[in-house]
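Trainee: sequence? don't have it. structure:
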């Protein structure tokens, strides 16, 4: 039994992992994000009720670069006051429990590997597609964060006039349609042909990301998560079509593509950090 914590740019969630499920959870909207002390107080207050259970430790996923060995987080996305925070030491001191910290998409990927759709695979890359594009990597059943917790940041690679992320996240729809991906999904459902075409274009760009992952990691499976995957039916065909020119077609035939279906998978993955 572990506590899992998922920190986002607008809210934080915490819950208890027991037997591969989240048995209890709560969330809090982040307030006064320019104040380190205020946000840390919110975090501690969120975690505190769960420490009354006989937990082994606390795992925390953070949208940032993390010094995993020292438990320090840097430049946390959308929390300006978290430029450099020795988060592990602060939380351990507060609750006298062991704490492990990692990038949030690494936690998502670890959760899918330990408890979700990817648990039967030895090598997996998880992709979270939403406000940005993040990836986590499992190699030989172990999470591979890289030296700076930056392994799998495929979205930062140069692409066209920018980087891959800008073509495979919410920003793509804002730039091409002047609306966010949620509204673009709603418009596609209503049959807007212009918007449907943009989703198909999006699928082509996503296919480029998948091919890049295959050339660099060659995993058994890739699992897609994040808010944009809810529109999967509008980009699936073009995504698969874009894989047809992959240099090693037999590798694509053996690749398993999965969709994340557990809304608590990031919490489960954060909790699983304690068993790494």
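Mentor: Yep, it's here. Everything numeric in this text was worked out from a predicted model, so none of it was measured.
Trainee: When you work out contacts or count neighbours from here on, use the C-alpha atoms and nothing else.
Mentor: Fine.
Trainee: secondary structure class for residue 257?
Mentor: Secondary structure, DSSP: H, G, I helix; E, B strand; the rest coil: residue 257 is strand.
Trainee: What residue, apart from its backbone neighbours, is nearest residue 108 spatially?
Mentor: Among residues not flanking residue 108 along the chain, residue 266 sits closest, at 4.3 Å (Cα to Cα, 6 or more residues apart in numbering).
Trainee: Please look at that neighbour and residue 103 and confirm they touch.
Mentor: No: the criterion here is Cα atoms under 8 Å, and residue 266 misses it with residue 103 at 10.3 Å.
Trainee: Need the overlap of contacts for those two.
Mentor: When contacts are counted by Cα atoms under 8 Å, 6 or more residues apart in numbering, residue 266 and residue 103 are jointly contacted by residue 61.
Trainee: By residue count, what's the longest helix in the chain?
Mentor: Counting residues, the longest helix found in the chain (DSSP state H) is helix 193-216.
Trainee: what's the helix or strand just after that one in contact with?
Mentor: Where DSSP states H and E defines the elements, the next helix or strand beyond helix 193-216 is strand 221-225. By Cα under 8 Å, 6+ apart, the residues outside strand 221-225 that reach it are 109, 118, 121, 123-129, 210, 255-261.
Trainee: With stretch 15-30 instead?
Mentor: 1-5, 9-14, 39, 42, 46, 50, 115, 264, 267-268, 271.
Trainee: buried sites along that stretch?
Mentor: Buried residues in stretch 15-30, counted by 16 or more other Cα atoms under 10 Å: 15-17, 20, 22, 25, 27, 30.
Trainee: returning to that earlier point: just how off-centre is the longest helix of the chain within its chain?
Mentor: 18 Å (Cα atoms, centre = their mean, to the nearest Å).
Trainee: got another, please set it beside the one above:
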């Protein structure tokens, strides 16, 4: 007799909102949302986490995976220094969730969840060694080596966005910071203008592509991946920055390495939830 398809809850905790989804196989079914107030106490934010899980939890659930934008000890499940939730300095999240729901609980950095979600449900299924980059407010990154997620110490591997670059750090040129600082508008509104063939907006994404190309060169030198998978809201604008990005790779020292190298965009819907759920797999 075949084993029944697993039912897992994936939870994506962000700085302004959180979302939980019931994942059955590769399908996200019932979901729950809540706003996050960065000024709330640790207890109140935990209560919000419980509320979104409570809304969709049932006896069929076999595990809970949680992605957080922070430093995490994946073994103990302790979350440290969540930047957008200052009250979360050292939270034993795994222990608290497991005590409440009595199922296995897995916790990791949100960028690592994105990488793992691609491994099980997305374009990472076609590669053994790849890097997944989430382009949003900042630049998050997860690394898969020989088919396995590489965490590093406290899930800190892959923080290429923190490398020194120009007069700041790489993330300030590869996340939405860049568009707001250089063009006075968020990436989302510039993307809409670029779709309407606005010259200034198109120029913004061309410049952005050069900076992201420099980040990808650093990743190539560090990890030599088969593929880089782009996700996050800014990846929607990939057609507008693809050409300058590849032009930036022209100066990469080992062109042979690029012959079969791919840069792809994720096509997963609900990738944060699927990624968190993938921790249980």
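Mentor: Received it, and whenever you're ready, just let me know what you need. If you're wondering where the values come from, they're calculated on a predicted model, not measured in any experiment.
Trainee: Next up, the contacts around the residue nearest the centre of the second structure.
Mentor: Centroid-nearest residue in the second structure: residue 111, 3.1 Å away (criterion: Cα atoms, centre = their mean). Applying Cα under 8 Å, 6+ apart to residue 111 of the second structure gives the contacts 69, 132-134, 140-142.
Trainee: What segments of the second structure are helices?
Mentor: 42-56, 93-101, 110-121, 171-174, 176-183, 187-195, 199-223, 238-248, 271-278.
Trainee: Make TSV out of the ones you listed and add distance to residue 156 of the second structure.
Mentor: Output for the helices of the second structure, formatted as TSV (distance: least, Cα to Cα, whole Å):
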stretch	distance to residue 156 of the second structure
helix 42-56	23
helix 93-101	18
helix 110-121	10
helix 171-174	15
helix 176-183	21
helix 187-195	26
helix 199-223	15
helix 238-248	26
helix 271-278	17
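Trainee: Which one of these lies nearest to residue 155 of the second structure?
Mentor: Closest approach to residue 155 of the second structure among these is made by helix 110-121 (7.8 Å; Cα to Cα).
Trainee: what's the matching range in the first structure for the closest one?
Mentor: On the basis of TM-score structural alignment, helix 110-121 of the second structure is assigned to residues 104-115 in the first structure.
Trainee: What is the equivalent residue in the second structure for residue 191 of the first structure?
Mentor: Correspondence of residue 191 of the first structure to the second structure, assessed by TM-score structural alignment: residue 197.
Trainee: Any idea how many residues pack against its match?
Mentor: 11 (other Cα atoms under 10 Å).
Trainee: for the counterpart of the residue nearest to residue 108 of the first structure in the second structure, what are its contacts?
Mentor: Mapped onto the second structure by TM-score structural alignment, residue 266 of the first structure lines up with residue 272. Contact analysis of residue 272 of the second structure by Cα under 8 Å, 6+ apart lists 10-12, 67, 110, 113-114, 117.
Trainee: With residue 273 of the second structure instead?
Mentor: The neighbours of residue 273 of the second structure, taking Cα under 8 Å, 6+ apart as the test, are 9-12, 19-21, 28.
Trainee: Report the two of those residues separated the most.
Mentor: The largest separation in the contacts of residue 273 of the second structure, counting by Cα to Cα, is between 12 and 28 at 13.0 Å.
Trainee: returning to that earlier point: the match of residue 191 of the first structure and residue 190 of the second structure: what is the separation?
Mentor: Note on residue 197 of the second structure: its distance to residue 190 of the second structure, by Cα to Cα, to the nearest Å, is 10 Å.
Trainee: what do you get for residue 147 of the second structure?
Mentor: In terms of Cα to Cα, residue 147 of the second structure sits 36 Å off from residue 190 of the second structure.
Trainee: what do you get for residue 68 of the second structure?
Mentor: In terms of Cα to Cα, residue 68 of the second structure sits 28 Å off from residue 190 of the second structure.
Trainee: Then residue 129 of the second structure?
Mentor: Taking Cα to Cα as the measure, residue 129 of the second structure and residue 190 of the second structure are separated by 33 Å.
Trainee: Kindly check the end-to-end length of stretch 133-152 of the first structure for me.
Mentor: Termini of stretch 133-152 of the first structure sit 10 Å apart (Cα to Cα).
Trainee: swap in stretch 240-256 of the second structure?
Mentor: Between the opening and closing residues of stretch 240-256 of the second structure there is a gap of 26 Å (Cα to Cα).
Trainee: How about stretch 89-103 of the second structure?
Mentor: 25 Å.
Trainee: Determine how far that stretch lies from the middle of the whole chain.
Mentor: Centroid separation for stretch 89-103 of the second structure versus its chain: 22 Å, with Cα atoms, centre = their mean.
Trainee: mind listing what's buried in it?
Mentor: 91, 93-94, 96-97, 101.
Trainee: Switch those residues over to CSV; also include distance to residue 210 of the second structure.
Mentor: Formatted as CSV, these follow (distance: Cα to Cα, whole Å):
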residue, distance to residue 210 of the second structure
91, 39
93, 39
94, 40
96, 44
97, 43
101, 47
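Trainee: Which two of the residues you listed have the greatest separation?
Mentor: The widest separation within those (Cα to Cα) is 17.2 Å, between 91 and 101.
Trainee: Can you give me the distance of the residue in the first structure that residue 181 of the second structure lines up against to residue 163 of the first structure?
Mentor: Aligned by TM-score structural alignment, residue 181 of the second structure pairs with residue 175 of the first structure. Distance of residue 175 of the first structure to residue 163 of the first structure, computed by Cα to Cα: 14 Å.
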